[in-house]
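Trainee: got a sequence here, can you model it:
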Amino acid sequence: MELEGKTAVITGGASGIGLATARRFAASGVNLVLGDVERDALEQARDTLRTDGASVHAVVADVSREADVTALRDAALAHFGAVHIVFNNAGVGGGATIGTPKAVWDWVLGVNLEGVINGINAFVPYFLERDE
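Mentor: Below you'll find the model as predicted:
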């Protein structure tokens, strides 16, 4: 598959595996849409990638919120006209199993489970409409 000129959406794109993936895609000429909940890290990642020559759009998004993931999709389509790749990468860890407050478990499940569900619900119908 030729990647040059394609557009990839990466959640959790401001750091770690998401940012490393963005760098690899950028090296192949892929347009990038990074979504992350951490505004400062997201802006730094966007600026660094742009300095390296990448075409990048950044969107603050909490993947545990369906509306944020829908807005991420809509921003990607508005900015680049199409989406070809989605990497539902955002993820968090809550620490020790014993003694972890329920609120932390809710956060972990919100990001790690609901985030993937929200990504599927936002992007798969789009891909099916495009027959991709």
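Trainee: could you use CA atoms for every contact and neighbour count after this?
Mentor: OK.
Trainee: does anything pack onto the strand or helix carrying residue 25? Which helices or strands?
Mentor: Secondary-structure element containing residue 25, defined by DSSP states H and E: helix 16-27. Here helix 16-27 touches strand 7-11, strand 31-36, helix 39-51, going by 3 or more CA pairs under 8 Å, 6 or more residues apart in numbering; DSSP states H and E.
Trainee: 10 Å - rerun?
Mentor: Counting contacts by 3 or more CA pairs under 10 Å, 6 or more residues apart in numbering; DSSP states H and E, helix 16-27 packs against strand 7-11, strand 31-36, helix 39-51, strand 85-87.
Trainee: mind listing what's buried in the first one?
Mentor: Going by neighbour count (16 or more other CA atoms under 10 Å), the buried part of strand 7-11 is 7, 8, 9, 10, 11.
Trainee: how about these in CSV, adding distance to residue 132?
Mentor: Shown next, in CSV, are the buried residues of strand 7-11 (distance: CA to CA, whole Å):
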residue, distance to residue 132
7, 13
8, 14
9, 15
10, 18
11, 20
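Trainee: near the nearest residue to residue 76 once chain neighbours are set aside, how many other residues are there?
Mentor: Nearest non-adjacent residue to residue 76, counting by CA to CA, 6 or more residues apart in numbering: residue 33, 6.1 Å away. For residue 33, the neighbour count with other CA atoms under 10 Å is 27.
Trainee: mind listing what residue 33 touches?
Mentor: 7-11, 13, 22, 46, 55-59, 72-73, 75-77, 79-80, 83, 86 (CA atoms under 10 Å, 6 or more residues apart in numbering).
Trainee: now swap in residue 49 and tell me
Mentor: 19, 22, 23, 26, 27, 32, 43, 55, 56.
Trainee: rerun at 8 Å
Mentor: 23, 26, 55, 56 (CA atoms under 8 Å, 6 or more residues apart in numbering).
Trainee: check contacts around the residue minimising distance to the centre of the chain.
Mentor: Against the mean C-alpha coordinate of the chain, by CA atoms, centre = their mean, the closest residue is residue 11 at 1.6 Å. Neighbour list for residue 11: 18, 34, 35, 36, 63, 87, 88, 89, 90 [criterion: CA under 8 Å, 6+ apart].
Trainee: and this one, please, so the two structures can be compared:
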Amino acid sequence: MQIEGKVAVVTGAGSGIGRELAVAFAAAGASVVVGDLAADGTVETVARVRAAGGAAVAVVGDVASVDGVDALIDRARGEFGPVDVFVANAGIMGPPGLGDDEGDWDTVVDVNLRAHVRAAKALVPDWVARGEGYFVSVASAAGLLTQLGAAGYSVTKHAAVGFAEWLSITYGDSGVGVSCVCPMGVDTPLLSGILDSPDPVARMAGAAVATAGDVIGPDQVAAMTVDAVRDGRFLVLPHPAVLDMYRRKGDDYERWLAGMRRYQGTLG
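Mentor: Below is the predicted model:
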């Protein structure tokens, strides 16, 4: 897709990968709606975009609801026009282990998965009618492999990958592009938060990410994502080693599971 002149919505854009995605899409010529729960974060991201000569507006809201997703899309239409690119980046780790509170599971499913579904339901019919549109799912290597220590995160990231695949298969011949971004460790507030968590299971989850490979900058993830949208490429792997891991997983599942248990044991 040609990004110049397009309208992009980026969720979870108040910091981390989302902020860099907003800046990168603006630098490529898109007008950007910056969505996040953190008001200060959205203001800072918009300021960065505008300082670089881009056009952006902030929307403070929660993508864990239909109203929150609709507010982003409505603001984009009102400020810039129909949405061309939706970047479903907002994500949370959720509770450690299996979690004790059903409400925590509801939240992680709503943010990490159902927000993607809700955005697609709101946008895909128009994209099909126009013959063009693009959905970016920022999932995780956890969606191809697994996430030690956090069942909710692992399950929802697998589901996000599955939903992105389904969108591509179902609507790819109707002009709808899909990219699925699956990094390992990225230097973001989410990673630093679990590494510094008082909960030992959460810290183990963070250590699993931080020691599996290099921890890269969110700007690297953003640059690769923008390139993938330009090229119409589905799978974005900022950590190339993930592909080898994924192949080994599929080649011998029992061996892979045993290896993951051993790796978990080394993390305490």
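Trainee: quick check: TM-score for this pair?
Mentor: Laid over one another, the chains give 0.90 as their TM-score (TM-score structural alignment, normalised by the length of the first structure), with 132 aligned residues with a CA RMSD of 1.5 Å.
Trainee: what's the neighbour count on residue 53 of the first structure?
Mentor: By other CA under 10 Å, neighbour count at residue 53 of the first structure equals 12.
Trainee: to what extent is residue 39 of the second structure buried, counted in neighbours?
Mentor: When neighbours are counted by other CA under 10 Å, residue 39 of the second structure comes out with 14.
Trainee: no, scratch that, I was asking about residue 105 of the second structure
Mentor: Neighbour tally, residue 105 of the second structure, other CA under 10 Å: 18.
Trainee: that one: which element?
Mentor: Going by DSSP H and E, residue 105 of the second structure is part of helix 102-109.
Trainee: quick check: what element follows that helix along the chain?
Mentor: With DSSP H and E, the next secondary element past helix 102-109 of the second structure is helix 115-130.
Trainee: just the buried residues of that next one, please?
Mentor: 115, 116, 117, 118, 119, 120, 123, 124, 127, 128.
Trainee: which parts of the second structure are strands?
Mentor: Secondary structure of the second structure (DSSP state E): strands located at 7-10, 31-36, 56-60, 85-88, 133-138, 176-181, 235-236.
Trainee: tell me what the fifth one is packed against?
Mentor: When you say that, I think you mean strand 133-138 of the second structure. strand 85-88, helix 115-130, helix 151-171, strand 176-181.
Trainee: what span of the first structure is the third one aligned with?
Mentor: Residues of the first structure offer no counterpart to helix 151-171 of the second structure, counting by TM-score structural alignment.
Trainee: could you name the helices and strands sitting against that helix?
Mentor: With 3+ CA pairs under 8 Å, 6+ apart as the test, helix 151-171 of the second structure has helix 102-109, helix 115-130, strand 133-138, strand 176-181 packed against it.
Trainee: starting at the chain centroid, how far to the last one?
Mentor: In this view, strand 176-181 of the second structure has its centroid 11 Å away from the chain centroid, taken as CA atoms, centre = their mean, to the nearest Å.
Trainee: again, but for stretch 65-79 of the first structure
Mentor: 10 Å.
Trainee: contacts for it, please.
Mentor: 9, 33, 35, 57, 59, 61-63, 82-83, 114-115, 118-119, 122-123.
Trainee: and that stretch, what's buried?
Mentor: Those would be 66, 68, 69, 70, 72, 73, 74, 75, 76, for stretch 65-79 of the first structure by 16+ other CA under 10 Å.
Trainee: which position in the second structure aligns with the fifth one?
Mentor: Pointing back at residue 72 of the first structure there. Correspondence of residue 72 of the first structure to the second structure, assessed by TM-score structural alignment: residue 72.
Trainee: tell me how far that match lies from residue 80 of the second structure.
Mentor: The gap separating residue 72 of the second structure from residue 80 of the second structure is 12 Å, by CA to CA, to the nearest Å.
Trainee: quick check: nearest residue in space to residue 5 of the first structure, chain neighbours excluded?
Mentor: Nearest to residue 5 of the first structure is residue 30, by CA to CA, 6+ apart, at 5.3 Å.
Trainee: burial count for that neighbour?
Mentor: Residue 30 of the first structure: 23 neighbours (other CA under 10 Å).
Trainee: one more: residue 102 of the second structure?
Mentor: Residue 102 of the second structure, neighbours per other CA under 10 Å, totals 9.
Trainee: how near is residue 69 of the first structure to residue 29 of the first structure?
Mentor: Residue 69 of the first structure is 24 Å from residue 29 of the first structure, by CA to CA.
Trainee: for residue 61 of the first structure, that is, sorry about that
Mentor: For residue 61 of the first structure relative to residue 29 of the first structure (CA to CA), the value is 24 Å.
Trainee: same question for residue 42 of the first structure.
Mentor: 20 Å.
Trainee: between the two, who's got more neighbours?
Mentor: residue 42 (23 against 18).
Trainee: residue contacts, the closest residue in space to that one that isn't next to it in sequence?
Mentor: Leaving out its chain neighbours, the residue that sits closest to residue 42 of the first structure by CA to CA, 6+ apart is residue 14, at 4.6 Å. Residues near residue 14 of the first structure by CA under 8 Å, 6+ apart: 34, 35, 36, 38, 41, 42, 43, 44, 45, 46.
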